[in-house]
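Asks: Output the structure for:
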Amino acid sequence: MRIKNIVITAKMPKKYDFAIHFTVLVLLLFGTLMIVSTTVGNASSVLSIIIAFVKQAVFLVVSYTLMVLLANNFTMQKAQKWLVPIFVGLMAAMIATQFFPDVYGSKAWIRIPLGFTQVTLQPSEFVKTFMVVVLAVYVEIYARRNYKWTTVMRIPIIFLLSFILMIFIQKDIGTLAVMLSMVGVCFLIPSHKNLRKPQKILLILICTGIGLLLFLMSEPGMEVVRWFGEKFPYFAHITTRFENAINPFLDPYVGGYQPINGLYGIARGGLQGVGFGESIQKYGYLTQSDNDYILSIVIEELGVFGLGIIVAGYAIIIKRLFYYAFRTKSEGYKVILIGTAMYIFAHFVLNVGGVGGLIPLTGVPLLFISSGGSSMMSIMSAIGISQAIIARIRRQGTIQKKIKYKKEPQN
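Replies: Reported below is the predicted structural model:
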């Protein structure tokens, strides 16, 4: 069915990638089971468990619908028309977050009361997918034109700086880290000759940033972090997270309480785990057991096997996205496919590294697994857009093969 050139269907487009689709569904099912398990530990009554399950089910349906809708309708031309309205909508939503209470020092959520419960939305989550599409559209537009790099990237830079400002105000460092890593990698993809110099500069900055992070995780670097926290109290929570990453036992009852109990859960699970639903840490020891620290519960209950399901699922999706990125000549398509892969990879590294105490906790969820409707809708939108591109790449490949076959001389 079509409504004003919009395809309305419950089916994925022809030639979509079934491996990605199936893997996403498996991860979502696995994540839902783990959320139900963790909710039992945090629930005050049976009703609260039912409400949590219903909310998760609704977000699943909405997210899947978004994926199918975008998989059947996304094109670069349509995206270009909608960039400005979506940008304005996202900025308005991010400004609105400042009128709601903060969570652990960050004001990044809109709270919608629904009588006996509430729904929270995090507008900055959608910025990640949006910025990948913005870069892809402008790379595609200027791919074969000899414009200066400032002309090619003027609009994406304006959008990016606006979002950076708002995320900075929200004090949501995790989202900022993910977005910048995604945008940085995507900027390195185009082969436009006028982009080569700024790409080299960006690559140097990325390497410098990684080196700086490693330095800040050392004892001398920690002194710099503490000095920064004292001089700029607005970012004092960042100092706490660095200290907890280096040694959470310095403040075991306040700042280090969650990280320590997260590590206890991982240690208790070991190789085999204690069994599904048998976690102890979810009973009040980890207040974010269904979100930031869900990996700790997964390993505690299912051991390395549970971690293996997540790693294998991510690996399959990322591998397939890169496979199609290398098959297409469209640099805009490459940006979206690799940007989506980077989206998943960045979340995995920051979440696993933070829960494992290897890097400061950033508060980013474990995609497809953690609770949170905004992150689920955002990544499913990115998957839907990627599937639309994959279907187009595969159809074009089929057409080219048929044309080549017809032109072959007959004996």
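Asks: contacts and neighbour counts: CA atoms only from here.
Replies: Fine.
Asks: secondary structure element for I379?
Replies: helix 373-407 (DSSP states H and E).
Asks: Show me what counts as buried in that helix.
Replies: 373-394 (16 or more other Cα atoms under 10 Å).
Asks: And stretch 56-65, by the same measure?
Replies: Buried residues in stretch 56-65, counting neighbours by 16+ other Cα under 10 Å, are found at Q56, F59, L60, S63, Y64, T65.
Asks: structure for this one too, so we can compare:
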Amino acid sequence: MTGTVPPRSPASTTRTGTRATTPTGRTTQPITEGTDARRGGAPGASRPNGSGQSADRPTGLRAVTVSLGRRFSEGDRDVSLLIAVTLALVVYGLVMVLSSSSVEEFAAGNSISDKFVRQGLFALVGVPLMLIASRLPERFWSAMAWPLLVVGVALQALVLTPLGYEVNGNRAWIDLAGFSMQPAEVLKIALIVWLASVISRKEKLLNDWRHAFIPVVPVLVIAIGIALLTKDLGTVMVIAVCVLGALFCGGFPLTYLALGGIAAAGMSIVFAATSPNRVARISAFYTGDCDYEDLCWQSTHGLYALSAGGFFGVGLGNSRAKWSWLPEADNDFIFAIVGEEFGLVGALVMIALFVALAVLMVRLLVRSTSTFRRTIIGGVLVWLLFQGFVNIAVVLGLLPVLGVPLPLVSSGGSALLTTLGAIGIVLAMAHADTNETAARSRPRSGEGARRTSPTASRARER
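Replies: Got it, this is the predicted structure:
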């Protein structure tokens, strides 16, 4: 039987879930409970506006998210701060190189800014190099482990050829078509990256002494053995310590690390004992019986410079020690010039920058989830921290003179380039950790579609 169903008033509409349904089966727009009652009208009533649409049409409430750009994670902040601290140390170093080397360059008949200009050019190359290295993926550095090692060992071996030359009794430099460099700086990076690659590949086999010793021990013996032939004990100590730091952070068994540390200490003692000059310097340091005009000249005038600086210093450019009183004023003893010209305040600022550098790297190290990344970050951290500590301790008279420059601050183009490159690799490892954390936090494919509201689920059931 067919007929015409009389229309019903809006008040007689029935509600199912969140939608109003008429007897004819047509579904109206979603409504909100109580909306019409609050407005004083019957449920479903609407007031037309000038556009022909319902001005008071009830609609469901929806959340709107406005994106103001990608939020910075904790790792991003640490990366940005690490770049800022590194640049601050580089700028601090450039200012001090200009001040500490001006007299020496003038006495040599050069422009007083010659060393500063050279150091500045290396900084202009090194900072972009650091940023480029920071954007290279982890797999790139893993693939470059063996090539870097071969290049590092080959450059170090060139020191023993006619290309090498001696400075202050240490044959540790080479001259390549007018470009002077210290190959040991490249060797540090090469060993750290190579150790990271080896340890990450053999991580589960390191408890077996055969896998732990091969190929690590033979390669280290060759690389450090060649470095020992250059007679630069300070640089060899830094290489050995950064290797031990990389192995420790990479999870190398502590028993084998202890054996390696004992072997390194024994070699250092033997190597120092075979050099009469080193024996004299070490004995003078511990006994206090020192020839002022010979062995103790440099260390004594370094302390004179620090004491002359007082609390606020004598002012930038006003150092007296750099007037041929302090050898290596722009290199190994540049911290003494910092203390003289900027006083205790300036020296503490520089120390605070190195402490900040170490803290930021420790944060990146703790956050890292990959053995490869931890090994690299830990190796570079120990390298820079130990070398900076040794340099400052020598100036303060806490250690005998070892001839170790202050990272990022002392003059030296190859040292500045390699140090900035090493920090760039650390930044690359930090970026890899951040990307991995972000990938884990994103929902998997299809997971978002499965997450539906209860209202939508009930609507599908109906």
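Asks: Adding secondary structure, write the buried residues of stretch 56-65 of the first structure out as CSV.
Replies: Formatted as CSV, the buried residues of stretch 56-65 of the first structure follow (DSSP: H, G, I helix; E, B strand; the rest coil):
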residue, secondary structure
Q56, helix
F59, helix
L60, helix
S63, helix
Y64, helix
T65, helix
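Asks: Tell me the counterpart of R374 of the second structure in the first structure.
Replies: Under the alignment (TM-score structural alignment), R374 of the second structure maps onto K334 of the first structure.
Asks: Specify the local secondary structure of its match.
Replies: Once three-state DSSP is applied, K334 of the first structure turns out helix.
Asks: Surely it touches L188?
Replies: No: at 11.0 Å, K334 of the first structure does not count as touching L188 under the criterion of Cα atoms under 8 Å.
Asks: how big's the offset between the longest strand anywhere in the second structure and the first structure?
Replies: Taking DSSP state E as the criterion, the second structure has its longest strand at strand 170-176. In this overlay with the first structure, the average offset of strand 170-176 of the second structure from its partner residues is 1.5 Å by mean Cα distance after the TM-score superposition for the first structure.
Asks: just checking, what packs against that strand?
Replies: strand 164-167, strand 179-181, helix 183-201 (3 or more Cα pairs under 8 Å, 6 or more residues apart in numbering; DSSP states H and E).
Asks: Find the helix or strand that the counterpart of F312 of the second structure in the first structure is a member of.
Replies: Aligned counterpart of F312 of the second structure in the first structure: Q272 (TM-score structural alignment). Assigned by DSSP H and E, Q272 of the first structure falls within no helix or strand.
Asks: How about the one 4 residues further on?
Replies: Using DSSP H and E, F276 of the first structure sits in no helix or strand.
Asks: my guess is it meets L302, correct?
Replies: Yes: using Cα under 8 Å, F276 of the first structure is in contact with L302, at 6.2 Å.
Asks: Looking at these two, which is more packed in?
Replies: More crowded of F276 of the first structure and L302, by other Cα atoms under 10 Å: L302, with 24 against 17.
Asks: Leaving out chain neighbours, which residue sits closest to the more buried one?
Replies: Closest residue to L302 of the first structure apart from its sequence neighbours, by Cα to Cα, 6 or more residues apart in numbering: G273 at 4.3 Å.
Asks: wait, isn't that neighbour in contact with S296?
Replies: No: counting by Cα under 8 Å, G273 of the first structure stays clear of S296, with 10.8 Å between them.
Asks: more neighbours, those two?
Replies: Remark: of G273 of the first structure and S296, S296 carries more neighbours, 31 against 23, as counted by other Cα under 10 Å.
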